[in-house]
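Asks: Got a predicted structure plus its sequence, pasted below:
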Amino acid sequence: MNEQLTVINERVDDIPLLVAHLEHMGVPALLDKHFPTHGNWQGLSLGMAATLWLSHILSEADHRLNHVQPWAEKRLTTLQGCTAQPVRALDFSDDRLGDVAHALGSDQQWAAFEGELNQHLLRVYDLGPEHVRVDGTTASGYWQVTPDGLFQLGHSKDHRPDLPQVKVMLSTLDPLGMPLATDVVAGHRADDPLYIPAISRVRESLRRRGLLYVGDCKMAALETRAFVHAGQDYYLCPLAQSQLPPEELQAYLTPVWTGEQALTGVYREDKAGKRQCIAEGYERQETLTAVVTGQTITWTERRLVMRSLARARAGAAALRERLAKAQADIVALNARRRGKKRFPAVAPLRQAAEAIVAKYGLQGLLALSYQEVVQERPVRRYRDRPASVRVERSVQVSVVVDEAALSAAVRRLGWRVYASDAPVARLTLDQAVSAYRHEYIIDRGMSRLKGHPLSLTPMYLQREDHAVGLIRLLSIGLRVLTLLEFVVRQRLAAEGGKLTGLYAGNPKRATAQPTAELLLEAFQELTLTVIQESGQTRRYLTPLSGLQKRILALLDFPPDVYTRLGPVFAQSP
């Protein structure tokens, strides 16, 4: 009798690493603790189901619920080996994942979970929080707008004002960019009033004071600054025109231009190891008064009047480019060509020229003058019409750059005023420049959240509670990426080593700053082969490469994370 031979190949890839990392972070256990399920729940626990769902999202860069069950069906042996639990494809049905998202949408339970998760991560990874960065973003989708719903039309940071959106406020820990608090609100809400609730959640979660909160100019509302100061924390943010009118900024800069105020340079080493001045500025103080929870407080605020030299150079180049384009467009108004009417009077020509000036934002920098041009053109006799002289009148415009105004405009470029209540011992001028220039960290996190690999947008969920739950699940995924990256970079720095083999097409390229995406990509193409014959099951796993073993060692994971999947010889029951 011929025995049937069954061979199953499963793509393992980075799944065991992701599951091990999530378990080390305590995610499955904490989810089960804070989101208990009812007695009829069968199969994987909510915490483990969410963990494997998140592993799918990170591995496949796809958050769609209906893609998870087919993915799991092709990897049941791998998933069982990673979790040491029975795993069914039904554990990842649309309904089951919808239940997970619905549970994560509970505000009270999520706040308790997020707080304990933060405390656990700070302890396990020995993170000393000092700087917290707060910012918001939007996620658009094809939803139906309802009067009091979550999905609303508003100012879109995705440049899609025609689509409903939700707004996400992220509070992250520098320099990792690891989320500490995630708030999901209606898409039409303004950013300014969202900072105080976000900061309050961080305080409740970390239970620490003396942190420096860094944000953009939308965090600079007096109410927000007063709230941070009253809570014994510090803030650093640039002031917008609503907090610092142009005439007040002019008063800050006049002493600099007259030579009465000396500037302090901020220096950094370039790639060649040379010290380069990247910014210059000075500091002054202002006394502020505000009301916080019914109490009037007064404090001294440091105003850091800074000029970014690179920003000033780029601004000057862009300004001169706009001037050249505007001059060319204005001169073109005088051109005579077929099908183009000439301006018969000054008024319409002035209107057209001033529209060009406004288009390029060059008011006050260009001097326009208008001249009437009279031309006499002889007309030959034709039949009964005698010869004559035709007089044609038209107007032309001349344009010159106001060099004095241009010099003054260039002199103002690159300046920005930052506000902080942190003492100099806590935040020097140099440190303030560095702290704010790290804003790219949270921007990168938002790019990961909305794009690859967390793939929030476009969002395909229609229920509001499911959308909130998904965003919160993805915030855990962002923690996975930031911590994975942080640990490997920290270990490499301690060893003074680098990783090679991460870059396709350039295997000898070495880096001491690998990204989490590259680290996970290094585990692609690992395959588990399951052979069933004569009542026996054999498993074979693609051997780990030296690079893969090195990454596991840097993360302090044993090779057993993978090798426990195979080779295995097991007798069927």
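Replies: Arrived safely, thanks for sending. What you see is a predicted model; the values in this text were computed from it and never measured.

Asks: going forward, measure contacts between C-alpha atoms and count neighbours the same way
Replies: Noted.

Asks: from memory residue 65 sits against residue 99, does it?
Replies: No. Assessed by CA atoms under 8 Å, residue 65 is found out of contact with residue 99, at 11.3 Å.

Asks: buried ones in stretch 177-184?
Replies: The neighbour-count check on stretch 177-184 (16 or more other CA atoms under 10 Å) flags 177, 178, 179, 180, 181, 182, 183, 184 as buried.

Asks: next one: stretch 549-562
Replies: Buried residues in stretch 549-562, counted by 16+ other CA under 10 Å: 551, 552, 554, 555, 557, 559, 561, 562.

Asks: quick one: which of those residues sit in strands?
Replies: Of these, none are assigned to strands by DSSP state E.

Asks: farthest pair in these?
Replies: 554 and 562 (15.2 Å; CA to CA).

Asks: what residues does stretch 355-365 touch?
Replies: Residues outside stretch 355-365 that contact it (CA atoms under 8 Å, 6 or more residues apart in numbering) are 322, 323, 326, 329, 330, 366, 401, 402, 403, 405, 406.

Asks: Just give me the closest of those residues to residue 466.
Replies: Nearest to residue 466 among these, with distances taken as CA to CA, is residue 322, at 47.3 Å.

Asks: can you tell me which residues contact that closest one?
Replies: Under the criterion of CA under 8 Å, 6+ apart, the contact list for residue 322 reads 360, 362.

Asks: mind checking how far the most far-flung residue of the chain relative to its centre is from residue 377?
Replies: Most distant from the centre of the chain: residue 384, at 78.8 Å, with distances by CA atoms, centre = their mean. Going from residue 384 to residue 377 by CA to CA, to the nearest Å gives 19 Å.

Asks: just residue 62 next, same as before
Replies: Taking CA to CA as the measure, residue 62 falls 73 Å from residue 377.

Asks: more neighbours, the two?
Replies: For the pair residue 62 and residue 377, the greater number of neighbours falls to residue 62 (19 against 11), based on other CA atoms under 10 Å.

Asks: Let me know the secondary structure of the more buried one.
Replies: coil (DSSP: H, G, I helix; E, B strand; the rest coil).

Asks: neighbours around the spatially closest residue to it that is not a sequence neighbour, how many?
Replies: Sequence neighbours aside, residue 455 is the residue nearest to residue 62 in space, at 5.8 Å (criterion: CA to CA, 6 or more residues apart in numbering). Number of residues near residue 455 (other CA under 10 Å) recorded here: 20.

Asks: Surely residue 455 and residue 447 touch.
Replies: No. Shown here, residue 455 and residue 447 do not form a contact pair, counting by CA under 8 Å, at 9.3 Å.

Asks: Alongside the first one, take a look at this:
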Amino acid sequence: MTTPRSFELRTEILGPLPVLNHFLDRVGLAGLLERHLPDDDRRLRLAPATVIGVVVRNLVVGHRPVYALGEWAAPYGPGLLGLDAGDASALNDDRVGRMLDRLFDADRATLVTEVVLGVVRQFGVELSQLHNDSTTVTFSGNYRAATGRPRGGQATPAITYGHNKDHRPDLKQLLWVLTVSADGAVPIAFRVADGNTADDVTHIPTWDELRALVGRPDFLYVADCKLANRQAMDHIAVNGGRFVTVLPRSRKEDAEFRDWLWGHDPDWTQAHRRAGRRHGDPDEVWHTTPARSPSAEGYRIIWVRSSTKIDRDAEARRARIAKGITALDDLNGRLASPKTRIRTVVAVETAATAALDAAGAARWVGFTVTEITEETYRQEKRGRPGGNTRYRRLTRSHHRVAWQVNEDVVARDAASDGCFPLITNDTAIAPAEVLAAYRYQPNLERRNHMLKGPQEVAPVYLQTPHRIEALLLCQFLALLTEAIIEREIRATMKTAELNSIPLYPELRSCPAPSAPRVLEIFNGVARHHLIDHGHVVQVFEPTLTPLQHQVLELLGIPADSYTASPTGTTKP
């Protein structure tokens, strides 16, 4: 009797890991992690550098929490993760947590510096212009032990309340400070500060760190308005640095120029023009003009006027005025009710002022309160009224708010619509170059969006602050890897004169590919093994689509990276 053959098909997911590994190998991340996280304990089942490497790959590709790391790694070929057969089951949260302990205790500053300098050398990243910004990492929970108490002589971050940029003042936070290069928005430095740290005090230590990293002080440092304080600007200028930032609306220089614009027409010079975002939209134009006098610190001020910001400012003012008028109309409805508790002129004025302040319209909408007295008559006694019936006069007072739009103030403010001041200590740079430097800042903000969006930095499923800081270092490494993937494919497209590639669903064109989308198109790519009684009968290599081949070619990755089994792959 013939025994029926028993076939088994085993699937080994490849996904985007060959693409990711190509760039991690170029960075030399594995070797750097092994040097800073030596495998010097024979009791360890997995090397610390291997575990941290898996964490970084998961942050880029899987976005799974630490406790689910083993579950995420199991379907992949272990060789793609630097693992051996069966190692994925050892990636439990306790082991990963202990590896994060080792990462925190290591010389993290040197590790980050070596990684960044390796990226700069390998990919030729230009460091002449750097952009800095901060955001908050929000936590759910009390974190009573996260008070900043040192661990092993190293400070730990204090998770506490502060100015939350996620609009959750009820939750505790840490401050994440990120610096990127203007060459592809590649992250080159990051810092984690206590949750109640003000942004303005972060710039001096950040700039000092960047000066040591770059090796010279003359790079252009671009940041938001929190840089515009005397201590930070003077520190950069005295030490040979250059900066560009925007002057806050609270500065006297801002108010003086806006007042002067009412009745004056400065000599605006076109600095930049680009086509409208949609077909039929007018061109977006930026003009510049020098300020009439330097700042209080003696630095150069350049005023910018944006055509699109003119429309936005006018629409925002119109919306606030309309909201304020609606609020006063609603207040009149409340005042007309016989049950109203607002019965004095002072109380009405207070309520009207609060309504306009809430709408942000107090500057343009004024009001007057009038008291209206109504008289009514009522019989003193019950019964049918007659010629001798006596009546009692009753008086009732109520109030009404009459509003008026201050047209003079509206016209004065409209004269400076679309204008904002930039401040710099560089007297040689052209105004158009100052504007171009500042206009690159949103690229940095998109990196912070990637941290909170695709990488899902929150919620953080860890309790101890030192492990959280180590995990944020892994987040930085993941962010850096995604940035160089984007930079590489966009640079190759520019060299090949490709305006776009069909990367979006339904093969719609994409002019600026993002790393998440580039990696996403490789989801589902897998290798299959046909097994018979424990022996491999046949291996079915993945078949790549034309789009996947095109992306691999643009990234400089050979197609056989998806057909050659990496070292360490599981034996069936």
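Replies: Thanks, I have it. Every value quoted in this text rests on a predicted model; they were computed, and no experiment measured them.

Asks: sorry, back to before: what about the buried residues of stretch 549-562 of structure 1, which are in helices?
Replies: 551, 552, 554, 561, 562 (DSSP state H).

Asks: I figured the third one hits residue 491, correct?
Replies: Pointing back at residue 554 of structure 1 there. Yes. Using CA under 8 Å, residue 554 of structure 1 makes contact with residue 491 at a distance of 6.2 Å.

Asks: how about residue 423 of structure 2, what does it touch?
Replies: 228, 244, 245, 246, 247, 295, 299, 300, 301, 302 are the contacts of residue 423 of structure 2 under CA under 8 Å, 6+ apart.

Asks: Which of the residues you listed sits closest to residue 29 of structure 2?
Replies: Of the contacts of residue 423 of structure 2, the one sitting nearest to residue 29 of structure 2 (CA to CA) turns out to be residue 244, at 33.2 Å.

Asks: any idea what that closest one aligns with in structure 1?
Replies: Correspondence of residue 244 of structure 2 to structure 1, assessed by TM-score structural alignment: residue 236.

Asks: do you know how far its match is from residue 435 of structure 1?
Replies: Counting by CA to CA, the gap from residue 236 of structure 1 to residue 435 of structure 1 is 8 Å.

Asks: what residues are shared contacts of those two?
Replies: residue 214.

Asks: In terms of neighbours, single out the busier of those two.
Replies: A side-by-side neighbour count of residue 236 of structure 1 and residue 435, using other CA under 10 Å, places residue 236 first with 29 against 20.

Asks: Can you provide the mean distance from the stretch of helix or strand that one belongs to to its aligned counterpart in structure 2?
Replies: Residue 236 of structure 1 belongs to strand 234-238 when elements are defined using DSSP states H and E. If you overlay the two and look at strand 234-238 of structure 1, the average distance to its match in structure 2 is 0.8 Å (mean CA distance after the TM-score superposition for structure 1).

Asks: can you list contacts of that strand?
Replies: 210-217, 219-220, 225, 228-229, 416-422, 432, 436.

Asks: do the same with stretch 404-418 of structure 1
Replies: So stretch 404-418 of structure 1 is contacted by 236-239, 303-313, 315-316, 364-365 (CA under 8 Å, 6+ apart).

Asks: can you rerun that using 7 Å?
Replies: Applying CA atoms under 7 Å, 6 or more residues apart in numbering, the contact partners of stretch 404-418 of structure 1 are 236-239, 303-309, 311-312, 315-316, 364-365.

Asks: What's the local residue count around residue 383 of structure 2?
Replies: Neighbourhood size, residue 383 of structure 2 [other CA under 10 Å]: 8.

Asks: That one maps to what in structure 1?
Replies: Per TM-score structural alignment, residue 383 of structure 2 is aligned with residue 383.

Asks: Can you name the residues that contact its match?
Replies: So residue 383 of structure 1 contacts nothing (CA under 7 Å, 6+ apart).

Asks: Relative to residue 334 of structure 1, how far out is the equivalent of residue 321 of structure 2 over in structure 1?
Replies: Using TM-score structural alignment, the equivalent of residue 321 of structure 2 in structure 1 is residue 323. Taking CA to CA as the measure, residue 323 of structure 1 falls 18 Å from residue 334 of structure 1.

Asks: quick one: which of these two has more around it?
Replies: For residue 323 of structure 1 versus residue 334, the count of surrounding residues by other CA under 10 Å is larger for residue 323: 21 against 16.

Asks: ok, and the closest non-adjacent residue to the residue nearest to the spatial centre of structure 2?
Replies: Nearest to the mean C-alpha position of structure 2, by CA atoms, centre = their mean, lies residue 448 at 2.7 Å. Leaving aside its chain neighbours, residue 448 of structure 2 sits nearest to residue 135 (7.1 Å; criterion: CA to CA, 6+ apart).

Asks: Please determine how far the one you found is located from residue 394 of structure 2.
Replies: For residue 135 of structure 2, the distance to residue 394 of structure 2 - CA to CA - is 62 Å.

Asks: you'd agree residue 377 of structure 1 is in a helix?
Replies: No. Counting by three-state DSSP, residue 377 of structure 1 is located in no helix; its state is strand.

Asks: In the stretch 451-572 of structure 2, what residue spans correspond to strands?
Replies: Along the stretch 451-572 of structure 2, counting by DSSP state E, counting those that start in this stretch, strands occupy 501-504, 508-510, 526-532, 535-540.

Asks: so what does the longest one touch, helix or strand wise?
Replies: In this structure, strand 526-532 of structure 2 makes packing contacts with strand 7-13, strand 535-540, judged by 3 or more CA pairs under 7 Å, 6 or more residues apart in numbering; DSSP states H and E.
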